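> A predicted structure for the sequence below; I have some questions about it.
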Amino acid sequence: MEQRIIDTAAAPAAVGSYSQGKQIGQFLQLSGQLAIDPVKGGILAGGIEAQTEQSLSQITILLAEAGASWADVLISRVYLASDDDFDDFDRAYSRIVPQPFPARVTVGAQLAPGALVEIDVLAVVAD
């Protein structure tokens, strides 16, 4: 089965042993996106809504690089540094991710210092 690595300078580079995304057949998995400040680098300063918007923006860029869109996303997995941020996160998420929403899992997790949210997605696209 054909494989393709998603790699673009328009989104934050991988900082470890992983790819920004990988497609095998119809399945496209994008790596978790922390909110990286596009000007300064590092974790974006600001609250959960600003970080959510930045993470989703990076996902949108990676989807486009793969020839996909949010309409192709089957599931998003969300990791929150604090469950107390859920309502504010969800408000930002619902402003950006178009309906019908993909399935979603949201869990609390210990994230990189300063990170409030990390999001990854699995999309099904034409191969």
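Perfect, I can see it now.
> From now on I want contacts and neighbour counts done on CA atoms only, so please keep to that.
Fine.
> Longest helix of the chain, counting residues only.
helix 48-65 (DSSP state H).
> roughly how far is it from the heart of the chain?
Here helix 48-65 is found 6 Å from its chain centre; the criterion is C-alpha atoms, centre = their mean, to the nearest Å.
> next one: stretch 105-118
Distance of stretch 105-118 from the chain centroid (C-alpha atoms, centre = their mean) equals 12 Å.
> now swap in stretch 3-10 and tell me
Centre-to-centre, stretch 3-10 and its host chain are 14 Å apart (C-alpha atoms, centre = their mean).
> Show which residues not belonging to it make contact with it.
With C-alpha atoms under 8 Å, 6 or more residues apart in numbering as the contact definition, stretch 3-10 has outside contacts at 13, 19, 20, 21, 22, 23, 24, 25, 61, 62, 65, 66.
> putting a second one here so we can go through both:
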Amino acid sequence: MTRQIIATDKAPAAIGPYSQAVRAGNTVYFSGQIPLDPATGTMVEGDIAMQARRVFENLKAVAEAAGGSLDKIVRVGIYVTNLGHFATVNEVMAEYFHAPYPARSTIEVSALPKCSDVEVDAVMVLD
């Protein structure tokens, strides 16, 4: 099986030794996205809703670079530093995903890169 590295300048460049996403066969594995502005490389300022929107915009850009869309995502992993943000992140996710929704986990963590309050990774299957 060959691996194809997915990269786009419409999402933030990796801040470590990893790729934005990797395609193996018809499956694309996304690295976690935090609310970095791809144009400036700086964190989006604002509340959890603004951060979550930037994260989902970044995921959307990587999905499109891989030849897919958010509708092709089958699994989402959400990491938040405060489960009190759960409802807001749900509301923002509903702006980007429509039924049938992907499988999902939401996990509270003690910290995220660059002091982000939210990070999201995903798995997408292409036809």
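All right, it came through fine. Keep in mind that what you see is a predicted model, and the values were worked out from it rather than measured.
> TM-score for the pair, please.
The TM-score (TM-score structural alignment, normalised by the length of the first structure) is 0.93; 126 aligned residues with a C-alpha RMSD of 1.2 Å.
> got the contact list for the longest helix of the first structure?
Counting by C-alpha under 8 Å, 6+ apart, helix 48-65 of the first structure makes contact with 6-8, 10-12, 20-21, 30, 33-37, 44-45, 69-70, 85, 88-89, 91-93, 96-97, 115-121, all of which sit outside it.
> Tell me roughly how far it lies from the second structure on average.
Following superposition, helix 48-65 of the first structure is found to deviate from the second structure by 0.5 Å on average (mean C-alpha distance after the TM-score superposition for the first structure).
> All the helices of the first structure, residue numbers only.
Under DSSP H, the first structure gives helices at 48-65, 86-96.
> which residues does residue 15 of the second structure contact?
Per C-alpha under 8 Å, 6+ apart, neighbours of residue 15 of the second structure: none.
> count of residues packed around residue 43 of the first structure?
Using other C-alpha atoms under 10 Å, residue 43 of the first structure has 18 other residues around it.
> List the contacts of the residue mapped onto it from the second structure.
In the second structure, the residue matched to residue 43 of the first structure (TM-score structural alignment) is residue 43. Residue 43 of the second structure sits next to 35, 36, 37, 114, 116 when contact means C-alpha under 8 Å, 6+ apart.
> Let me see the contact set for the third one.
Going back to what we said before, that points to residue 37 of the second structure. By C-alpha under 8 Å, 6+ apart, residue 37 of the second structure lies in contact with 11, 12, 43, 44, 54.
> burial count for the fourth one?
A count of neighbours around residue 44 of the second structure, defined by other C-alpha under 10 Å, yields 20.
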